[in-house]
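S.K.: when you get a sec, could you give me coordinates for this:
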Amino acid sequence: MDESPAFSLSNILDADNHTEIEHPGRNGVPVGGWDEETNSKPVEEGSCVECEDQPAEVRCETCGNDIFCEVCFASQHRKGSRKTHVVKPLSGKEKPKPVVAAADERDERPEDEMDADDDEDYEDVPSAPSTEILLSAQPAVGASVGEWFVERCRYIPLRLNLGERKYLRLLEAALTVSEYTDKIDTIGYGLSKAKRIVQQIRELCAIMSGLLLSADYKRGQELFTDRDFQANAEFYQLIFELGRRHKIMNPEKMRTTYGKLIYLLQDSQTPEVQDLLSFSCVRPIKTVYTLLEENDGLDLLRDDLVTIATKEIYSEGRSRRDIQKDIKSKERAIETLASRYGRKDLTPDDVRLCLYSIGDNHAFLRTNRDPCERMIGYLKQYFHATEAKDSKSSLAIRSGKNGARLSHDHSKQYAYVIQSLTLWREILHEMFHLWSLAEGDLLSENVPYRLRDTGQGLNRVQAAPKTSRMMHQILNKAQRSVGSWVGSSVIHMGDHNVPNSLLFIDKYTQIYRILLPICNTLSQIEGLAAKPAIRSYIDDEFGSPDNLRREILGDFFRHGFDGSGADNFFDAGSCIDGRLTSAWNWCSTLEKKRYFHVFLLTGFTGFDGEW
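M.R.: Modelled structure (predicted):
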């Protein structure tokens, strides 16, 4: 049998005809594509049957002696008939049955319209539902502030310096012109599996070689002279890591190029591609914690001045004198810490970079998480001020009326909305941690994806066990916070609704795009009303500025959380992801609302940054 041509960098870059370059199979077995259905691996003995990656802790005798970890058991046996299942810890000791805060009661939708995910998953709520909001943005009572910073900084990426930003621009330029996903994520491309692998390697070669040649001509010449990617592995890993780090810290950036980058890296993790490249394109994200740990500087995070050195200074409602005072106090704290902890292996500039990176995280939370807090405050004010005195102020919705797909009375809808906002707040507070786990799932060598038509085009459907487990922990935390839960607690992950963890992250980083414009408009109504001409318009159309504010809030709280936005309850409804789908559906109808002109008067340009 003739041997296949040697697969080298020289062949890839120089050969005109690549039809004969084949990657030899292993042990005589042809190489298969990773976008095909593969048999799932059996669950390891002693692992949870649900998440399959955590050690089991309890056994449910009613479920056929299935074993679960604590998180999966709590999420599946919290309500409905499942709460009565007989469960024992693996040690053999009887486990107390879960306590449910409120009696089970189905939603008021017709039985045949219930979401399959909603089965046995609804609870009624008290007439005065609990509205306690988690304060996880601060250390727990009795906990050390320093240890809270240490744990938090494990997932805070380092801010890019000037030299790294030069490489970032090269990466973005290369990804912008790349057609990687157009060529790879397609069915019936006309090439064999081995030839598709070759084409992916050529794409990787073109991107990485161009980046290196553009950034450093001398090193680029060495690459083309030696034809050795492995010798430059560290540089390529750095370039790709910079792009990932920049995106995590700035979710609004790289909106079209990050997907190409992460899918390219996802393919590079397959054994076939790694064998051809002889190195991995992926390296861990550089965080504040890793930099300090490598240089024995974690004591910096335990210093009391870190709180002052990283706090965000804002100007709303404050005098210039107070602002300047805070700025000087913050600058003194930064310089004191840089002098106190700076040394040869951890320079003062490194200390400043760590502090600025923590400050960037605070800015991220203020922009993304705090609008949820503001909307929760608006909701409480609305609920206690109106008390459902008339049909216009009531939050009640009914399936089939005005596009709603759920049926809730005034009190139940209030509980449903405040639970959703509380959950969004907790997700955004842990977004950097979730992002780290999401990339871990995407770039895992042991979790393949399948290219499938999900109804919204071809998507890479891939399980996300780490992200899913973290989401269940956040959901469990939010459920304990509010005391009772209305609607389904199903989290879609790795299915046609949310194909993979990349789309999950993209979905929840859009929350501030929904809530921030609404909060900005509401906060500017009083300023608009101070202008006589606009005040006359508001009085004639809505009666008063307060009536205008209540109309906007009431409409959003009703129809931004009514289960709409999809053709069936499997894709929307009251499940965790369906709540966000409903909010986006409300955004798409804003221009039809009679208060739309008020949004325009406050500078609204669209929920996506443009109109």
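S.K.: going by C-alpha atoms from here, please, whenever you check contacts or count neighbours.
M.R.: OK.
S.K.: ok now the strand or helix carrying Leu170, how far from the chain's centre?
M.R.: Leu170 is part of helix 162-177, with elements assigned from DSSP states H and E. In terms of C-alpha atoms, centre = their mean, to the nearest Å, the centre of helix 162-177 is set 24 Å apart from its chain centre.
S.K.: would you do the same for the sequence below? I want to compare the two.
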Amino acid sequence: MFKVFFSLFSPNCVTPNQTMNAAKLGAVLEGNDEIEPQQAVGHDNGNSYHDEHIARLKAEAEAQDCANRLRVAQEQLAEYAQQKEEDCNVLVQEADKLQEALARLSQRPGSTAAEFEEVAQQFTVLREKLADAATEARAFAAQQANDLASLKRSSAQADLQQDTDMKRARDGAVEEAEQDGQEDEEDTEEPMRGPISSQPEGQPSTSFAERARFIPVRLSHDERKMLRLLESALNVSEYTDKVDILTWRSKNQRVHAQIRDLCAILSGLMVAADYKKGQELIRDRNFADNAEFFQNIFELGRRYKILNPEKMRSEYGKLVYMLMDSAEPAIQELLEFRCVRQLKTVYRFLEERGGLALLDDPLMQTATAEIVAGSRPRHEVQRDIKIKEKAREALSRRYRSGALSEEDILQCIYSISDNNSYLLFNRDPIDRFIHYFHKYFKHDSHEPGYSLGIQGGRDGARLTHNHERQYHYVLQSLTLWREISTEMFKLWYLAESDMLREGNNYRLCDTGQGLNRVQAAPQVGRAMQQILSRVQSRIGSWVGSSVVHLGDHNVPNALMFIDKYTQVPRILNPVVAVLEELPRLYADPNLRGYIDATFGGVEQCRKSILVDFCRHAFDGSGADNFFDAGSCIDGRLTSAWNWCSKIEKKPFYHVFKLAGWVGFDGEVKS
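M.R.: Reported below is the predicted structural model:
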């Protein structure tokens, strides 16, 4: 049905007849590239100009990519130098302690003074060498820190984040890009700006009032009907395939394709929802009259995706990229309305109706708590369910008003419960894995054959860590993933704010993983730095690089960042499920014989899985070079995916299959 809708709305059907903007829109839809008179372009200069234009685009993209790689390499080298300085200082301190112990030992009766004097001289020489090494390491670290500061200043002055695609005229001249500082300024007309949080900067959202600022409201029954309509329209759309290509000869052609496909989607949605209004829209092409309908249907699609990350995996990307294009001033002027509206969150919903007191009620904890059956008796589970239902009824009666009905209150409670469900299935697997990690490993010792140490160049590893260093490296990575999962709704909210903010342009670039939209994400970047700082202060020392890739060839934009970290539970959930399923498999006599013969028992099998995962899912592998994987924040997740891709070659692969594992992108059967 939707294919018919899209075929009806070709550019030849457009006859704008109301305003000047409508006339411009009609000209674009009919194939005329002239959006404004000053954008008129002369005759084409032939294939030579086109080839030169494409070559220039590729050269600029490669230059930007090389600059990003240089910056990342400089940051990692500076961190490496700092780590070496700390290691040398520790060695000097150890040498001092040994020298003091030797002096005490020389004073004991029965010792030969000449012998101890000779050994003391050797220790003195050793200490001097270590002191020289520490001095050199300190100077090297200071030099690298200065070079890094100079590189950042020169990069800011060069304004390497300028948009080379969206601001290019027909003759190839590039307009001046926005200054980096402008990205942090407040936009008084920003439709995505959220409420001001009273939570201290860098602290996680713990209260319901703070969490509710970023929790979307659950969709109603009528909204779910519109959602199915939106999903169907996006499913048949080829928006990104048509728009995100590098063969455009001018900005006008690209804008023409964007508006044409955007109008086709809008018209198809309107006809499918209301045939009469849809016919009027086709005849008059006045999209502004239906602005509220389009804003609502796009907003509910975004809301549903945040609450259900495993849904709309391809449709959501088309939706966000289309809304990114709709925020461009040229397109927004022609459409005469904004396609983007503020996300409907629980906090904003209650604030508009004077019901914020609901979030501070002590019963909210009981009304939204997750009930996990586990091995508990059925009557205990039923008792908890009844207590939860009574708490919901009490809250709905206590806070109902003329502006806030009982159904509205229940919808808000259900929305917060959805967030708790998300944490149960996305954060709790990380907690369970950390539990197994602490159970089977210690930082200062290990059983024979179960060392976590890795060596670069062996078994695909790019890092070299001894057991203690790898122990801390794995633990801090898991802790970081846990904090990101806890703050995922907030990060998602900020990611959409960055992507859909007016003036935050992007550039198309071949990142080595296909053609992607490279766009800055300042709000997500600041939030990630706060999370990283919180984890570092909690753990104490930090192993590896602390570089967060965002807006470069590794993580092109905020959407890729969100998609990357929603994969964490897909990696850890199957591993934890297999570890918990092993005792039940062992109860079968035939499987018991296989497990005993291959691994030596359940505990040994668990340790074999955990050792291999903690070694090679955190070994810096998974990319063509060190800077794209290594020990940086995003490289840790890249290594984990690389481990998943090689599961078939592991000795415990058959144990995974017996435990019901079907894939890291699927579900685990119970």
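S.K.: would you mind reporting the TM-score between them?
M.R.: Aligned and superposed, the two chains score 0.79 in TM-score terms (TM-score structural alignment, normalised by the length of structure 1); 519 aligned residues with a C-alpha RMSD of 3.3 Å.
S.K.: residue range for stretch 116-131 of structure 2 in structure 1?
M.R.: Mapping stretch 116-131 of structure 2 onto structure 1 (TM-score structural alignment) gives no aligned residues.
S.K.: ends of stretch 338-356 of structure 2, what's the gap?
M.R.: One end of stretch 338-356 of structure 2 sits 29 Å from the other (C-alpha to C-alpha, to the nearest Å).
S.K.: what segments of structure 2 are strands?
M.R.: Assignment of strands within structure 2 using DSSP state E yields the ranges 507-510, 515-518.
S.K.: redo the ones you listed as JSON lines? Include distance to Glu115 of structure 2 and mean neighbour count.
M.R.: Below are those laid out as JSON lines (distance: least, C-alpha to C-alpha, whole Å; neighbours: other C-alpha atoms under 10 Å):
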{"stretch": "strand 507-510", "distance to Glu115 of structure 2": "68", "mean neighbour count": "22"}
{"stretch": "strand 515-518", "distance to Glu115 of structure 2": "68", "mean neighbour count": "20"}
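S.K.: distance to Asn146 of structure 2 for these - can I get that in JSON lines?
M.R.: JSON lines is the format used below for the strands of structure 2 (distance: least, C-alpha to C-alpha, whole Å):
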{"stretch": "strand 507-510", "distance to Asn146 of structure 2": "31"}
{"stretch": "strand 515-518", "distance to Asn146 of structure 2": "28"}
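S.K.: what's the closest of those strands to Phe5 of structure 2?
M.R.: strand 515-518 (28.5 Å; C-alpha to C-alpha).
S.K.: with structure 1 overlaid, how far apart is that closest one on average?
M.R.: Mean deviation of strand 515-518 of structure 2 relative to structure 1 after superposition (mean C-alpha distance after the TM-score superposition for structure 1): 0.7 Å.
S.K.: show me what that strand packs onto, helices and strands only.
M.R.: strand 507-510 (3 or more C-alpha pairs under 8 Å, 6 or more residues apart in numbering; DSSP states H and E).
S.K.: where in structure 1 does the strand it packs on fall?
M.R.: Under TM-score structural alignment, the match for strand 507-510 of structure 2 is residues 450-453.
S.K.: try stretch 422-430 of structure 2
M.R.: If you align by TM-score structural alignment, stretch 422-430 of structure 2 falls on residues 364-372 of structure 1.
S.K.: wait, Arg425 of structure 1 touches Glu373, no?
M.R.: Yes. Between Arg425 of structure 1 and Glu373 there is a contact under C-alpha atoms under 8 Å: 7.2 Å.
S.K.: so between these two, which is more surrounded?
M.R.: Arg425 (26 against 16; other C-alpha atoms under 10 Å).
S.K.: corresponding residue for that one in structure 2?
M.R.: That one, Arg425 of structure 1, aligns with Arg482 by TM-score structural alignment.
S.K.: surely that match meets Phe425?
M.R.: No. Counting by C-alpha under 8 Å, Phe425 is not a contact partner of Arg482 of structure 2; they are 11.9 Å apart.
S.K.: and Ala212 of structure 2, what's its match in structure 1?
M.R.: Checking TM-score structural alignment: Ala212 of structure 2 goes with Cys153.
S.K.: need the contact list for Asn27 of structure 1.
M.R.: Shown in contact with Asn27 of structure 1 (C-alpha atoms under 8 Å, 6 or more residues apart in numbering): no residues.
S.K.: could you measure from the aligned partner of Arg321 of structure 1 in structure 2 over to Glu389 of structure 2?
M.R.: Matched to structure 2 by TM-score structural alignment, Arg321 of structure 1 sits across from His379. In this structure, His379 of structure 2 and Glu389 of structure 2 are 15 Å apart, going by C-alpha to C-alpha.
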